[in-house]
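> Got a sequence here, can you model it:
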Amino acid sequence: MTPHLPTPLPDVTVVGIGADGWAGLAPGARDALTGADVIIGGARQLDLLPEDCAGQRVAWPSPLRAAVPGLLAAHAGRRIAVLASGDPMFYGIGRTLTEVLGTPPHVLPHPSSVSYACARLGWPVEETEVVTLVGRPAARIAAALHAGRRLLVLSSGAATPAEVAALLRVRGFGPSRVRVLEQLGGEGEHCVDGTADGWEASPGDPLNVIAIDCRRAPDALRLGAVPGLPDAAYEHDGQLTKRHIRAATLGALAPAPGELLWDIGGGSGSIAVEWMRTHPSCRAFTVERDPVRAERIARNADRLGVPALRVVTGAAPAALAQLPTPDAVFIGGGLTAPGLLAACWDALPCGGRLVANTVTLESEALLADWYRRRGGELVRLAVAHAVPVGGFTGWRQAMPVTQWAVVKNDPGPREPGPVNTPSGADR
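From the prediction side, this is the model:
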């Protein structure tokens, strides 16, 4: 049970500190630390303080997030200083403290490792993408890999540079220049330079940032920044929303930062993967009843840089019961499962979007009925590919896809009455 924080709230000041320790702190930060009754921080950070900081020193336990309310409650009525690496509000403890307290604490930031790294490299901060691997899988980097881009990776330890170099090789970015910047701002500052293809450096200092000049290998598959990745980017068994239909579907779903998608009948997971690739804060659950396909979805998500995709193995609508409220729902399989469309519609909040694709007449009839009563847009998408015809070239038509896209309560129900749901299962 989470401890109840006392009223008034604890007096908390968060002090950012760098590898240069006490010497790099401004007078206000030093005063906050020398005047504190309790100083909470990582063991490495606490060791940077002089004896003048006489407050009780408390090292963070693990896991950290769960311990924060208890520590604050235990030291209620005392002046608390919390140490953080660099800028406390940049992937730091400042966010957690704000959430726990319900109001921002007093924060005294120090230059972040990103600021130091960009200063050393001559990279404009606003043009440099940052990915953190602190407590997160290295696969997250894959979504940020584009030729010519500059990427800073916040490392989780001494072994991270070798892990990142290996990932770059596998993802077709072996020619990328890799620099490991250690102990930025401190007396032991050091840089290791190389390429992912030739990376053989031994693990160094655990306090490091990895700078990547992204260069794609000539034979690597090119992955763009918008939906509609090549079909070859996915491992699949034929259950794949093809590239052109996928791009149109993501356009109808209209993902926005921070939104959550339900992808029903995941197949190969392509819709959920590309939803999440549109912005780092986008989230998705994909529901797939076939366990072999569910495992394949997880591999595709990992390969394409969105390992946080949640895969639910089970049949909808039963598998939807415990999922958080979605901002959008895509139904790519199982449309005629009894109650599925109604369950998805009921789960959507006002303003939520629903998009459903089908290639069968039975499911098309169902979508036409919902369109008649709920509105939205009903379209048929047809794609043809040029193929050899003897010594000439002709068109081969793919199966047309019927798509219904609707915003809940926009324009609203056209007619009252129950939904006639056909029996059977349609993938």
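> drop to CA atoms for contacts and neighbour counts, all remaining ones
Noted.
> neighbours around residue 393, how many?
Here the number of neighbours of residue 393 (other C-alpha atoms under 10 Å) works out to 11.
> For it, which three-state class applies?
Here residue 393 is strand, with the state taken from DSSP: H, G, I helix; E, B strand; the rest coil.
> Tell me who's in contact with it.
Contacts were defined as C-alpha atoms under 8 Å, 6 or more residues apart in numbering; by that measure residue 393 touches 386, 387.
> rerun that using 10 Å as the cut-off
385, 386, 387 (C-alpha atoms under 10 Å, 6 or more residues apart in numbering).
> Would you map the strands across the stretch 101-250 of the chain?
Listed in chain order, the strands of the stretch 101-250 of the chain (DSSP state E, counting those that start in this stretch) span 106-108, 129-132, 150-154, 177-182, 190-195, 208-213.
> nearest spatial neighbour of the residue nearest the centre of the chain, skipping sequence neighbours?
Residue closest to the mean C-alpha point of the chain, counted by C-alpha atoms, centre = their mean, is residue 280 at 4.2 Å. Closest residue to residue 280 apart from its sequence neighbours, by C-alpha to C-alpha, 6 or more residues apart in numbering: residue 257 at 7.6 Å.
> Just send the strands of the stretch 101-250 of the chain back as a markdown table, with distance to residue 82 and mean neighbour count too.
Below are those laid out as a markdown table (distance: least, C-alpha to C-alpha, whole Å; neighbours: other C-alpha atoms under 10 Å):
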| stretch | distance to residue 82 | mean neighbour count |
| --- | --- | --- |
| strand 106-108 | 9 | 18 |
| strand 129-132 | 22 | 17 |
| strand 150-154 | 21 | 22 |
| strand 177-182 | 24 | 23 |
| strand 190-195 | 28 | 15 |
| strand 208-213 | 22 | 24 |
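> Including distance to residue 319, could those go into CSV?
Listed next are the strands of the stretch 101-250 of the chain as CSV, based on distance: least, C-alpha to C-alpha, whole Å:
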stretch, distance to residue 319
strand 106-108, 43
strand 129-132, 32
strand 150-154, 36
strand 177-182, 43
strand 190-195, 45
strand 208-213, 40
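> Out of the ones you listed, which is closest to residue 143?
Distance to residue 143, taken as C-alpha to C-alpha, is lowest for strand 129-132 among those, at 9.9 Å.
> other SSEs contacting the closest one?
With contacts defined as 3 or more C-alpha pairs under 10 Å, 6 or more residues apart in numbering; DSSP states H and E, the packing partners of strand 129-132 are strand 150-154, strand 208-213.
> which residues touch that strand?
91, 114, 138, 140-141, 143-145, 149-156, 209-212, 280.
> try it again with 7 Å
141, 150, 151, 152, 153, 154, 155 (C-alpha atoms under 7 Å, 6 or more residues apart in numbering).
> Likewise for stretch 322-334?
Applying C-alpha under 7 Å, 6+ apart, the contact partners of stretch 322-334 are 253, 259-266, 344, 347-348, 352-358, 425-427.
> same thing but 8 Å
Around stretch 322-334, the neighbours that count as contacts under C-alpha under 8 Å, 6+ apart are 253, 259-267, 285, 316, 340, 344, 347-349, 351-358, 425-427.
> quick one: stretch 159-167 to chain centroid distance?
Relative to the centre of its chain, stretch 159-167 is centred 20 Å away, using C-alpha atoms, centre = their mean, to the nearest Å.
> want to put them side by side, so please do this one too:
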Amino acid sequence: MPAPPSPAVIVVGIGADGWPGLGGSAREALRDAEVILGGARQLDLLPAECGAERVAWPSPLRPAVPGLLAAHAGRRLAVLASGDPMFYGIGRALCEEAGPESVRVLPHPSSVSYACARLGWPVEDTEVVTLVGRPAAQLTAALHHGRRLLVLSAGADTPAEVAELLRDRGYGPSRMRVLEQLGADIERHVDGLADTWTKPAGDPLNVIALECRRADGALRLSAAAGLPDEAYEHDGQLTKRHVRAATLASLAPAPGELLWDIGGGSGSIAIEWMRTHRSCRAITVERDPVRAERIARNADALGVPALRVVSGAAPGAVAGLPAPDAVFIGGGLTVPGLLDACWDALPEGGRLVANTVTLESEALLAERYRALGGELVRLAVAHAVPVGGFTGWRQAMPVTQWSVTKTGELP
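The predicted structure follows:
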């Protein structure tokens, strides 16, 4: 049987302990390389016996990867990466560009493995959130009382930024431990509470361990759909809690899927779609620019800052958007061409859910239900309220909802 071809790139994971922490295969690969790519800090960890040309990564890194691979094609190329290159590392980009069959990865223990070993936390029970190249606001979606989190820091200032966010989101009592230079001789741990965190900026190479504690009186945000209405900033244009939960159930989000939220209002449907899984994506279309800005603030406050907000009127505003897996129409059903444009954009098996409170739009949904099937329901919610010295029911406006999976064309 012939030997497998040599990989075009060997990716070597390296820890804060540098050369002494590398195994024999990793050392051999680095000694044998003609070119070594890596961050300046990582390249400085190599001894003189690694005589390859050393090339520091440019910034931004990802767009430069194809050009660097092309520039050094045909040479023995090694790449240095922090810890495990396939865990939020450069290994992913290299496999995407060169193909996994052309990349050999020699991993080192990740910072998460080191941190869990120091803390006595089972890795499988510890959620990881990276803030490297990402806004701190995305940490919010992972905050739940009693949960343990590891935060991958963007630098020395990240712990202070995280402490401020925890205080703002009602998690000031949370314990924070900053683990610096994990695995190195100069490893250091700093301990404190978010409420009283005044520690000076330390080493930029750090991981933050959080033991989440919600402050008394802070709003509790569930991991399920149907967040309290008071979690949102709004002007009355808000899909209310119980209808929102039913709507998300009909939309049926799954990991990695994309939602179009047409007539975003306060953004609640798109936000809670994205909160179901970190890989869920959403685009909300809102014609009112004031509301569009409010949607962005709500997304930031509720931990999904990656929500894309398109300020414009549908159907024109949806032209050129990536094809959705599901569409929610919360307003504008009677706008000519809107329903057709959304239906046409859906792939076979895509879902469409539309809500309305008006007779005109209800008639349109009834017509489409007769033509295409699906499910047509009326959602009615009543709340108990004081009536003099007694209690009675106050009925909210009923909502008509049509939900359908695409298996044909609109009539």
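> Can you give me the TM-score here?
Scored against TM-score structural alignment, normalised by the length of structure 2, the superposed chains reach a TM-score of 0.98; 406 aligned residues with a C-alpha RMSD of 1.0 Å.
> The residue nearest to the centre of structure 1 -> structure 2?
In structure 2, the residue paired with residue 280 of structure 1 according to TM-score structural alignment is residue 278.
> Is its match located within a strand, as I assumed?
No - assessed with three-state DSSP, residue 278 of structure 2 is coil; it does not lie in a strand.
> gap between it and residue 243 of structure 2?
23 Å (C-alpha to C-alpha, to the nearest Å).
> Nearest spatial neighbour of residue 179 of structure 2, chain-adjacent residues omitted?
Per C-alpha to C-alpha, 6+ apart, closest to residue 179 of structure 2 is residue 189, 4.6 Å.
> Residue 370 of structure 1 -> structure 2?
Looks like residue 370 of structure 1 aligns to residue 368 there (TM-score structural alignment).
> no, scratch that, I was asking about residue 163 of structure 1
By TM-score structural alignment, residue 163 of structure 1 lines up with residue 161.
> cool, residue 142 of structure 1 as well?
Alignment note (TM-score structural alignment): residue 142 of structure 1 maps to residue 140 of structure 2.
> same check, this time on residue 27 of structure 1
Under the alignment (TM-score structural alignment), residue 27 of structure 1 maps onto residue 24 of structure 2.
> What about that match, how many residues nearby?
By other C-alpha under 10 Å, neighbour count at residue 24 of structure 2 equals 8.
> and it, how far is that from residue 30 of structure 2?
10 Å.
> likewise residue 174 of structure 2?
In terms of C-alpha to C-alpha, residue 174 of structure 2 sits 42 Å off from residue 30 of structure 2.
> How about the contacts made by the residue nearest to residue 179 of structure 2?
Contacts for residue 189 of structure 2 were tallied using C-alpha under 8 Å, 6+ apart; they are 177, 178, 179, 180.
> Closest one to residue 80 of structure 2 out of those residues, please.
Checking the contacts of residue 189 of structure 2 against residue 80 of structure 2 by C-alpha to C-alpha gives residue 180 as the nearest, at 19.9 Å.
> Excluding chain neighbours, what is closest to the counterpart of the closest one in structure 1?
Using TM-score structural alignment as the criterion, residue 180 of structure 2 maps onto residue 182 of structure 1. Sequence neighbours aside, residue 208 is the residue nearest to residue 182 of structure 1 in space, at 4.3 Å (criterion: C-alpha to C-alpha, 6+ apart).
> Thought residue 181 was touching that neighbour, still the case?
Yes - Residue 208 of structure 1 is within contact range of residue 181, at 5.4 Å (criterion: C-alpha atoms under 8 Å).
> which one in structure 2 is aligned with residue 48 of structure 1?
For residue 48 of structure 1, the aligned position in structure 2 is residue 45, judged by TM-score structural alignment.
> Measure how buried that match is and give me the count.
Neighbours of residue 45 of structure 2 under the rule other C-alpha under 10 Å: 15.
> same deal with the one 4 residues further on?
Other residues near residue 49 of structure 2 come to 10 when the count uses other C-alpha under 10 Å.
> can you give me the helices in structure 1?
Assigned helices in structure 1, in chain order: 27-34, 43-46, 64-74, 93-101, 113-121, 160-170, 243-253, 270-277, 291-303, 340-347, 361-374 (criterion: DSSP state H).
> among the ones you listed, which is the most enclosed?
Stretch with highest mean neighbour count among these: helix 270-277 (a mean of 28; mean count of other C-alpha atoms under 10 Å).
> So which residues make contact with it?
Here helix 270-277 of structure 1 makes contact (C-alpha under 8 Å, 6+ apart) with 143, 225-229, 234, 240-241, 246, 249-250, 255, 261-263, 266, 282-286, 297, 300-301, 304-306, 309.
> quick one: it to structure 2 mean distance?
Taking mean C-alpha distance after the TM-score superposition for structure 1, the mean distance separating helix 270-277 of structure 1 from the aligned residues in structure 2 is 0.2 Å.
> One more: stretch 364-372 of structure 1?
With mean C-alpha distance after the TM-score superposition for structure 1, stretch 364-372 of structure 1 averages 0.5 Å from its match.
> hang on, the earlier thing: between the contacts of residue 189 of structure 2, which is nearest residue 8 of structure 2?
For those, the minimum distance to residue 8 of structure 2 (C-alpha to C-alpha) is 33.6 Å, reached by residue 180.
> And the residue nearest to residue 280 of structure 1, what's its match in structure 2?
Counting by TM-score structural alignment, residue 257 of structure 1 lines up with residue 255 in structure 2.
> How much space separates that match from residue 276 of structure 2?
Per C-alpha to C-alpha, residue 255 of structure 2 is found 8 Å from residue 276 of structure 2.
> Kindly report the same for residue 188 of structure 2.
Taking C-alpha to C-alpha, one finds residue 188 of structure 2 at 36 Å from residue 276 of structure 2.
> Give me the neighbour count for the alignment partner in structure 1 of residue 194 of structure 2.
Mapped onto structure 1 by TM-score structural alignment, residue 194 of structure 2 lines up with residue 196. Residue 196 of structure 1 has 27 neighbours, counted by other C-alpha under 10 Å.
> can you check residue 47 of structure 2 too?
11.
> In contact with the closest residue to residue 244 of structure 1 other than its chain neighbours, which residues?
Leaving out its chain neighbours, the residue that sits closest to residue 244 of structure 1 by C-alpha to C-alpha, 6+ apart is residue 228, at 6.2 Å. Contact analysis of residue 228 of structure 1 by C-alpha under 8 Å, 6+ apart lists 243, 244, 246, 247, 274.
> Pull the most distant pair out of the residues you listed.
Farthest pair in the contacts of residue 228 of structure 1 (C-alpha to C-alpha) is 244 and 274. Separation: 12.8 Å.
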